[in-house]
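>>> Provided below are the primary sequence and the corresponding predicted coordinates.
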Amino acid sequence: MTTKYELVFIPSPGHGHLAPTVEMAKLLVDRDDRLSVSVLIMKFPFDSEIDSHFESLAASIAARIRLVLLPLQDPSPRTSPLLFVHHFVESHKADVREAVAELSARSSPRLTGLVFDMFCTSMIDVAVEFGVPSYMFFTSGAAFLGIMLHLQSLQDEQHMDLTRLKGPDAELDFPCFANPLPASKFLPLEVFMEEDRRIFLGHALRFRETKGILVNTFAELEPRALEALASMGAPPVYPIGPILNIKVQSEKGFEILDWVDQQPDASVVFLCFGSRGTFHENQAKEIAHALERTGYRFLWSLRQAPAKGMMKAPCDYPDPAEALPEGFLDRTAGLGRVIGWAPQVAVLAHSAIGGFVSHCGWNSTLESIWFGIPVATWPQYAEQQLNAFQLVVELGLAAEIKMDYRRDHAIGSDCVVTADEIEGGIRKLMEGEEARERRKKVKEVSEKSRKALAEGGSSYLSLAHFIEDVSSQ
């Protein structure tokens, strides 16, 4: 059948947003052979890995998906990551407009909408210019979406001074949670910094202008949060997840997987902190002490933080021993492995993994659920704190290491989580009746995640509703 209509996807820069966007595009074109998708990709000037990611994604896409690498922009550095991303996305607006104009000028396929990422809301203006609907792909969970909308409403409609929530006893009631939440543990730092708050909640305000919001979650994972969104004045919400790249064939051959193959089932603690997850030497030493004390087998992906004030991608330590306690690698040689970048999906899919110490990025959260691996939470950024809190409070699927961890690579600030805290979290993850109950719950939710995507499942049907809406434009 001839392609009849086209969607333009605009993900935020970074592999953590690009990869699920491409996976969603694959899902759409597989479900409807009338549809084609163009993905407009912004490249960070300091992201040396994007070219390899681009090539890998390009090799895996269907014929009706087109990846377009936009011209490189390099706006002046800003004092916070949120500000930098905001100005970086704005610098690509003209390039997006030009690409959309080219598509709009064609008679076939007909351009029927722009689907932009949660941090690209200014692209609504481009959709308005060309008279097409705008949709948002929210790459995180429904609870985080609800929190953003609620905070924005408190500020703009109820005129609450959000900075007063800094106190240790401050709590907030959110429609998407059953109980009040302590602000000190989860509230994004952006709420307390004026310009960042304006941008963070400005995105939430513009969410309301869209024709619909696709959310990378499934109804069985966040039923309360999804139900609450309607009461917050959100546009129609389509829970279509979990959207994951779970194919691990290309990961085979990694030497570290040979070591994992030799370990007993559910015996290894896997520590991995995402594409931005890095530690300075003082924190790395605390993790090492904790691992040595627990005596558990471990696989630890340790990456080096950029220099203070540098907006750069993480890298592997040239010699991990330099960041670790003297003799640690020798003493634990028969117990675990310290590596750089890790093939996370392939590792989580392995039967030897018994627990996952994670930064709680949403992709990692969904992967851990899909493979039935319980998590010890150590979120490192605002959106990860919100996701982790949803995971812990609502579902009881995770043990806690540190929920109120605060860091800012751009200005070099960092707090240190002690070896005692890390050891305690790992033991809660791996030992005792609570750990056994948690493992059982995770396995149950894992089964639900797979059923949601199967024919007739909740996410399968939700995606069908979205396709029907788009095709009727």
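It's in.
>>> CA only for contacts and neighbour counts going forward, please
OK.
>>> Packing partners of the top helix by length along the chain?
Ranked by number of residues, the top helix in the chain under DSSP state H is helix 432-453. Using 3 or more CA pairs under 8 Å, 6 or more residues apart in numbering; DSSP states H and E, the elements in contact with helix 432-453 are helix 362-370, helix 419-430, helix 458-471.
>>> Comparison target below:
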Amino acid sequence: MKKAELVFIPTPVISHLVSTVEVAKLLVDRDERLSITFLIMKLCSSSKIDSFIDSVRTASNRIRFIDLPQDEPGPNQPNKTFFSLSETQKPHVKEEVSKLVSQSESSPDTPTLAGFVLDMFCTSLIDVANEFGVPSYIFLTSGAAYLGLVFYIQALHGEQRVDPLEFKDSEAEVVMPCLANPFPARVLPSFLLNKEWLGSVLAQARRFRESKGIIVNTFEELESHAINSFSNGNTLPVYPVGPILNLSRDGHRDVESDEFKDIKQWLDDQPLSSVVYICFGSMGSFGVDQVKEIACGLEQSGHRFLWSLRQPPPKGKIEPPSDYTNPQGVLPEGFLDRTANTGKIIGWAPQTDILAHPSVGGFVSHCGWNSILESIWFGVPIAAWPLYAEQQLNAFQIIVELGLGVEIKMDYRKELKSDGNEINVISAGEIERGVRCLMELCDEKRERLKEMSGKGRKALENGGSSFTWLGRFIQDSVDHLP
């Protein structure tokens, strides 16, 4: 029985790395022929990423991690960071893969290189896979509808000569094969309406088409319309293998920490399904003006809340938000005293533990794809407040396509003034309305969400849709080896 090696290259941000590692675990658990080597690029030093990787190193002797050298950073180019990183790392990737191939050739017991699995932002490394004569697969950390959207925009631009920038500030509705409902142009992700970003995304879509197939963190039952839109024979294989979630808290803060115990204790003291949880992901934060409106909206709603409030990075810095040492300075005067019995402000949030807690009845979210999958898994409805990336599309899916959540502002775009505050500040009244709609959601929607949660869990079980698709990927990527 021939052993096979897959080289995984993730984008080095925690939201991408975690789900990529979870896919690797599924693969090695499923097929004993498989080994996986992760090549880890460095974007900036991150203790969160380092501790996560350290916790996984011991989990399987068939998954290993190799750190690539960190090149000297050039000038800050926020619009090109992810796309340019894999380009600059090509020589290092080539060097490490050459070592793997040499080992394989010199020892009959060493696995044969079977292919590359590349993060959606690492498409330039298809060139390196081609040099070694092996196929490349893409791992998409977004949903299938996102894949359909970029393919649609690329075809529109390339074949019909339509400039997507024309959709900016348009009231038009776009009909796309990947969505069952017309899609308002005002909900298009910002990067498709920005000249600097658009070129990178169109190039990304073209490179997607050069791969051998695309693994997607979704499941058939959740995005059946989008997945069926790829079965017309004109697109490459798409493997929906999700929901891929990290539920074991690998690399997160110690569950025995005082901080964690304090959050859990507070939730334990609240009535069933009474708490709205507010969190905007690992990169989400707001300026003082918007923070004050959120605080007033929460207070006016009268609902209990657990709010993960993070401090924006210093101006001009590309780094994740940090915890406030004292949030009192950014909150309305007296807010903490007035809400002492009904609310709790935290920094970092153990999200899966919070969503799993029976006292949590709703989630105000930025609609990152991981957060959407987690909310569905735990059956917690979402009030959508997307910020960036493809989150507007994700919000549209949750509200319009699936009918599993409510809207705070589906077409919100995070744009900053020179003082660091948001250009578009959502008022306390809008936030209050959204929170009330969320927490008073009808039984029919909650039942539908519970049903989808069950389908997601079944998809991963033996014989489920994602289980079957993962088997098909193994067949396509490994079984062809001599």
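Yep, that arrived. All values reported here derive from a predicted model rather than from experimental measurement.
>>> Need the TM-score from the superposition.
Scored by TM-score structural alignment, normalised by the length of structure 1, the superposition of the two chains gives a TM-score of 0.95; 467 aligned residues with a CA RMSD of 1.8 Å.
>>> can you tell me which of the helices and strands packed on helix 432-453 of structure 1 comes nearest to Ser56 of structure 1?
Nearest of those to Ser56 of structure 1, taken as CA to CA: helix 362-370 at 18.0 Å.
>>> Excluding chain neighbours, what is closest to Tyr324 of structure 2?
Distances taken as CA to CA, 6 or more residues apart in numbering put Gln311 closest to Tyr324 of structure 2, at 5.7 Å, once the chain neighbours are dropped.
>>> which residues does the one you found contact?
285-286, 321-324 (CA atoms under 8 Å, 6 or more residues apart in numbering).
>>> burial of Leu43 of structure 2, as a residue count?
Leu43 of structure 2: 15 surrounding residues under other CA atoms under 10 Å.
>>> And the nearest residue to it once chain neighbours are set aside, how close does it get to Gln391 of structure 2?
The shortest distance from Leu43 of structure 2 to any non-neighbouring residue, by CA to CA, 6+ apart, is to Pro12 (6.3 Å). Distance, Pro12 of structure 2 to Gln391 of structure 2, using CA to CA, to the nearest Å: 20 Å.
>>> next one: Asn79 of structure 2
To Gln391 of structure 2, Asn79 of structure 2 is 17 Å away according to CA to CA.
>>> neighbours around Lys80 of structure 2, how many?
12.
>>> how about it, what's its partner in structure 1?
Here Lys80 of structure 2 is matched to Leu83 in structure 1, going by TM-score structural alignment.
>>> contacting residues for its match?
By CA under 8 Å, 6+ apart, the neighbours of Leu83 of structure 1 are 195-196, 199.
>>> of the residues you listed, buried ones?
Among the contacts of Leu83 of structure 1, those classed as buried by neighbour count (16 or more other CA atoms under 10 Å) are 196, 199.
>>> how about the contacts of Leu83 of structure 1 in CSV, adding secondary structure and distance to Ala342 of structure 1?
Formatted as CSV, the contacts of Leu83 of structure 1 follow (DSSP: H, G, I helix; E, B strand; the rest coil; distance: CA to CA, whole Å):
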residue, secondary structure, distance to Ala342 of structure 1
Glu195, helix, 35
Asp196, helix, 32
Ile199, helix, 33
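>>> And the contacts of Leu83 of structure 1, which is closest to Val269 of structure 1?
Distances from Val269 of structure 1 to the contacts of Leu83 of structure 1, taken by CA to CA, are shortest for Asp196, at 35.9 Å.
>>> From Tyr460 of structure 1, how far off is that closest one?
For Asp196 of structure 1 relative to Tyr460 of structure 1 (CA to CA), the value is 36 Å.
>>> With Ala419 of structure 1 instead?
Computed as CA to CA, the Ala419 of structure 1 to Tyr460 of structure 1 distance reads 44 Å.
>>> Is it correct that Cys360 of structure 1 is in contact with Pro379?
Yes. Contact criterion CA atoms under 8 Å: Cys360 of structure 1 and Pro379 qualify, at 5.4 Å.
>>> Roughly how far does the aligned partner of Ala459 of structure 2 in structure 1 sit from Asn216 of structure 1?
By TM-score structural alignment, Ala459 of structure 2 lines up with Ala452 in structure 1. Ala452 of structure 1 sits 12 Å away from Asn216 of structure 1, going by CA to CA.
>>> Please apply the same query to Cys315 of structure 1.
28 Å.
>>> same thing with Pro223 of structure 1?
Noted for Pro223 of structure 1: a distance of 13 Å to Asn216 of structure 1, by CA to CA.
>>> If you count surrounding residues, which of the two has more?
Between Pro223 of structure 1 and Asn216, Asn216 has the larger neighbour count (other CA under 10 Å), namely 25 against 14.
>>> most centrally placed residue in structure 1?
Trp362 (3.5 Å; CA atoms, centre = their mean).
>>> What does that residue correspond to in structure 2?
Trp362 of structure 1 maps onto Trp369 in structure 2, by TM-score structural alignment.
>>> Burial check on the equivalent of Ala144 of structure 2 over in structure 1, number of neighbours?
Aligned against structure 1 by TM-score structural alignment, Ala144 of structure 2 finds its counterpart in Ala142. A count of neighbours around Ala142 of structure 1, defined by other CA under 10 Å, yields 30.
>>> Check the one 3 residues further on too.
Each residue near Leu145 of structure 1 was counted by other CA under 10 Å, and the total is 25.
>>> Please report how far it lies from Pro314 of structure 1.
From Leu145 of structure 1 over to Pro314 of structure 1 (counting by CA to CA), the distance is 28 Å.
>>> related to what we said a few turns ago, between Asn79 and Gln391 of structure 2, which is the more surrounded one?
Gln391 (29 against 12).
>>> Pull the contacting residues for the more buried one.
Counted by CA under 8 Å, 6+ apart, Gln391 of structure 2 has contacts 189, 366-369.
>>> same thing but 7 Å
By CA atoms under 7 Å, 6 or more residues apart in numbering, the residues touching Gln391 of structure 2 are 366-368.
>>> now, which of the residues you listed sits nearest Met452 of structure 2?
Nearest member of those to Met452 of structure 2, counting by CA to CA, is Cys367, at 17.0 Å.
>>> Tell me how far the closest one lies from Gln391 of structure 2.
Note on Cys367 of structure 2: its distance to Gln391 of structure 2, by CA to CA, is 5 Å.
>>> and if you look at Lys25 of structure 2?
On the measure of CA to CA, Lys25 of structure 2 and Gln391 of structure 2 end up 27 Å apart.
>>> does the counterpart of Ala180 of structure 2 in structure 1 sit in a helix, a strand or a coil?
Here Ala180 of structure 2 is matched to Ala178 in structure 1, going by TM-score structural alignment. With DSSP: H, G, I helix; E, B strand; the rest coil as the basis, Ala178 of structure 1 sits in coil.
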